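Enquirer: missing the sequence, but the structure's below:
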């Protein structure tokens, strides 16, 4: 079975003038710190292959590999069919919209491909053209610039170009939130293509924003380790963990002691794994606000320790974990999950009662602050009518305090 094409076996530039035609279009690209104008070519679809590092489908590709598919053993057609479905599933409405436009007026925006046929920019347009070719039964072409990595382009250069295109050409970045986190994590932590400062410059954001994204990505990695699904980013996508992770980042930032931070993190991971609530973001927010930021925080953490151990051990005992395994583990933890839910509910209720009891005190404190702001000299200078009203209100306040 043939493997995905490389530069030696699929040299697009060598085909120019044969089955690849030059157009009169040009596209400007920023490469290695320079903006250059590149010729656009019409390329037969069968010569192209999807980019398996495409950030839009990174967790989908991760699922395929985790399920045991040897991507390198697939033929180009088999590989393209698999990835095409991922592109469709990742954002079907956007794909249909693009397809409708291409069908009506053709491809407007040229893509970018490597000399080996890998599509760097334009995977959705490539997908639409593949579908239209099958539906119409006619030859269609992908219009794109051809870049040759052998001309001094590193993987980091190509990734930098991809980031600038996706984030810097006034086009919305419609990545799934989890895919975006995985992309950031891989580019900065795993592949070390960029520092947080470099990454921020390439996507047009502040470095502090990128650090927040990376913080959330690292928390996602830690959670997957906690449930014995290390590296299975598609699990985080299917569980829709972006919102809960965002809440956790805010909660954990308040923890200054490292030991306390680890205790809180494990408690939050356990709560996330055992919750039956549909809105997990709201559930984690409630724990952060109504328990961990309240007076019964320490009691909750101590009470939750055994549950943390039970849940963690139940996942670690499995050989591997995916979505179906999570359901199986939770089924075997019904009593533990019920206890966890009871503890969270009881501690949240305690905080609500405590806050209700404190409302009169809070009201009096507010009143005291208002009284402290009264200037005695201003009272002395009041005209008789205003002073009479002032004394009336003082007397009324005394009566109310006597009632209390």
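Expert: Done, it's in. This one's a predicted model, so the numbers in the text were calculated from it and none came from an experiment.
Enquirer: only C-alpha atoms for contact and neighbour calcs from this point on.
Expert: Fine.
Enquirer: check contacts around the nearest residue to residue 177 once chain neighbours are set aside.
Expert: Using CA to CA, 6 or more residues apart in numbering and skipping residues adjacent in sequence, the residue nearest residue 177 is residue 242, 6.3 Å away. Going by CA atoms under 8 Å, 6 or more residues apart in numbering, residue 242 touches 177, 178, 236.
Enquirer: Strands along the protein, start to end?
Expert: In the chain, the strands defined using DSSP state E lie at 21-31, 34-44, 49-50, 111-114, 118-121, 141-147.
Enquirer: structure B:
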């Protein structure tokens, strides 16, 4: 809890949208030593996950915990922190933060970090304080505080600098988890997005949760960050939402994509994209599942071994045994290439289908009403089409 006796008034004010209305709040100066980072801040979600995978909890000492989280802020986006720090050193803090009376920062973690570093570097006593609006958490529900945080973090375009996986973690917490406070429509409104875009993000976030379960690392968000899963998962979402995949085939299609993501190296996003036509072909998907059935079982058992879980804690990633990895890549590549070849072989048929559609679009009643000159030109094109048809019939030995 902040010692109110250490808080100094300023002449500044700040507008905040809270409880669905804009209110003017006074800005005060608070000693940095009275504040603590918000451990639920979305921008460091995967770093918190990584820390807690090694430790049971954060230190009880607020200053010790602050030093740990400051490291996360530094690592998560060092360039943005550097810019903020340089700006504050040159022009002092221009924009007030928002903190709760218990000392937890709602908005302004990067400014807090910059000030802490400038203070430690002896840049001047003025950097020992942060300017902030001070809110009493008892006056607001947790949802109202979170709504305010979303408003502040998304109000300016340049502030939307989440790591893509940290962004998905926030989506999971705010919209999917059992105690999630928002509907998609509410969230879209608060972050100035569309409900359709938010629903799509929810699908990708759910795939992240499902993938981490698949590899035996539920809610270990740092592994998703380490494997740079945003691109592959977004590609997977586009593939799996297709109506070409029957409901009964969905889990098989998803598991094949997950096994591939876990096995592929290099440009994983492109390689997942290449599998689109394979998993959307029910017969080919069945063939892939049949060939990989034993391998997928082995992978599942491997993911759940204690030594694999222990290694994941140390390396923050999950590796597929070479034999299984090679088999998945081999089968996925074989069927991807087979599908590409099949599509290329059918390309002439698709072209003819399109040509027939265009001919069927010709208005025969309009043909009857054409002038003599237009009829002559029309007949010329018919003759040229007939010549091409006859030539192609000759190629296929058709009658």
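Expert: Cool, the structure landed. Note that the structure is a prediction, hence the values are computed from the model and not measured.
Enquirer: Fetch the TM-score of the aligned pair.
Expert: The TM-score (TM-score structural alignment, normalised by the length of the second structure) is 0.88; 386 aligned residues with a CA RMSD of 2.5 Å.
Enquirer: that older thread, just put the strands of the first structure in TSV and tack on mean neighbour count and distance to residue 382 of the first structure.
Expert: Rendered in TSV, the data for the strands of the first structure read as follows (neighbours: other CA atoms under 10 Å; distance: least, CA to CA, whole Å):
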stretch	mean neighbour count	distance to residue 382 of the first structure
strand 21-31	14	72
strand 34-44	16	73
strand 49-50	25	81
strand 111-114	25	77
strand 118-121	24	75
strand 141-147	24	81
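Enquirer: Which of the ones you listed sits closest to residue 249 of the first structure?
Expert: Residue 249 of the first structure lies closest to strand 118-121 among those, at 32.1 Å (CA to CA).
Enquirer: what's the matching range in the second structure for that closest one?
Expert: Using TM-score structural alignment, strand 118-121 of the first structure lines up with residues 104-107 of the second structure.
Enquirer: Would you mind giving the strands of the first structure as TSV with distance to residue 171 of the first structure added?
Expert: Below are the strands of the first structure laid out as TSV (distance: least, CA to CA, whole Å):
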stretch	distance to residue 171 of the first structure
strand 21-31	15
strand 34-44	19
strand 49-50	20
strand 111-114	14
strand 118-121	12
strand 141-147	17
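Enquirer: and of those, who's closest to residue 62 of the first structure?
Expert: Each of those has some distance to residue 62 of the first structure by CA to CA; the shortest is strand 49-50, at 14.7 Å.
Enquirer: that older thread, out of the strands of the first structure, nearest to residue 384 of the first structure?
Expert: Among those, the nearest to residue 384 of the first structure by CA to CA is strand 21-31 (77.2 Å).
Enquirer: Run the chain-centre distance for that closest one.
Expert: 33 Å (CA atoms, centre = their mean, to the nearest Å).
Enquirer: what does stretch 191-207 of the second structure give?
Expert: Mean-position distance between stretch 191-207 of the second structure and its chain equals 9 Å (CA atoms, centre = their mean).
Enquirer: Please apply the same query to stretch 26-43 of the first structure.
Expert: On CA atoms, centre = their mean, the centre of stretch 26-43 of the first structure falls 30 Å from the chain's centre.
Enquirer: Report the aligned residue range of the second structure for that stretch.
Expert: By TM-score structural alignment, stretch 26-43 of the first structure lines up with residues 13-30 in the second structure.
Enquirer: ok, the closest residue to residue 290 of the first structure other than its chain neighbours - contacts?
Expert: With sequence-adjacent residues excluded and distances taken as CA to CA, 6+ apart, residue 290 of the first structure is closest to residue 348, at 5.4 Å. Residue 348 of the first structure makes contacts with 286, 287, 290, 291, as judged by CA under 8 Å, 6+ apart.
Enquirer: picking up where we left off before, so of the contacts of residue 242 of the first structure, which ones are in helices?
Expert: 177, 178, 236 (DSSP state H).
Enquirer: And for stretch 291-300 of the second structure, what's in contact with it?
Expert: Residues from elsewhere that reach stretch 291-300 of the second structure (CA under 8 Å, 6+ apart): 214, 215, 259, 320, 321, 324, 327, 328, 331.
Enquirer: could you redo the last one with a cut-off of 10 Å?
Expert: 214-216, 255-256, 259, 262, 285-287, 289, 301-302, 320-321, 323-325, 327-328, 331-332 (CA atoms under 10 Å, 6 or more residues apart in numbering).
Enquirer: Next: stretch 183-192 of the first structure.
Expert: Stretch 183-192 of the first structure is contacted by residues 53-59, 155-156, 159-160, 175, 177-182, 193-196, 198-199, 210-211, 213-218, 220-221 when judged by CA under 10 Å, 6+ apart.
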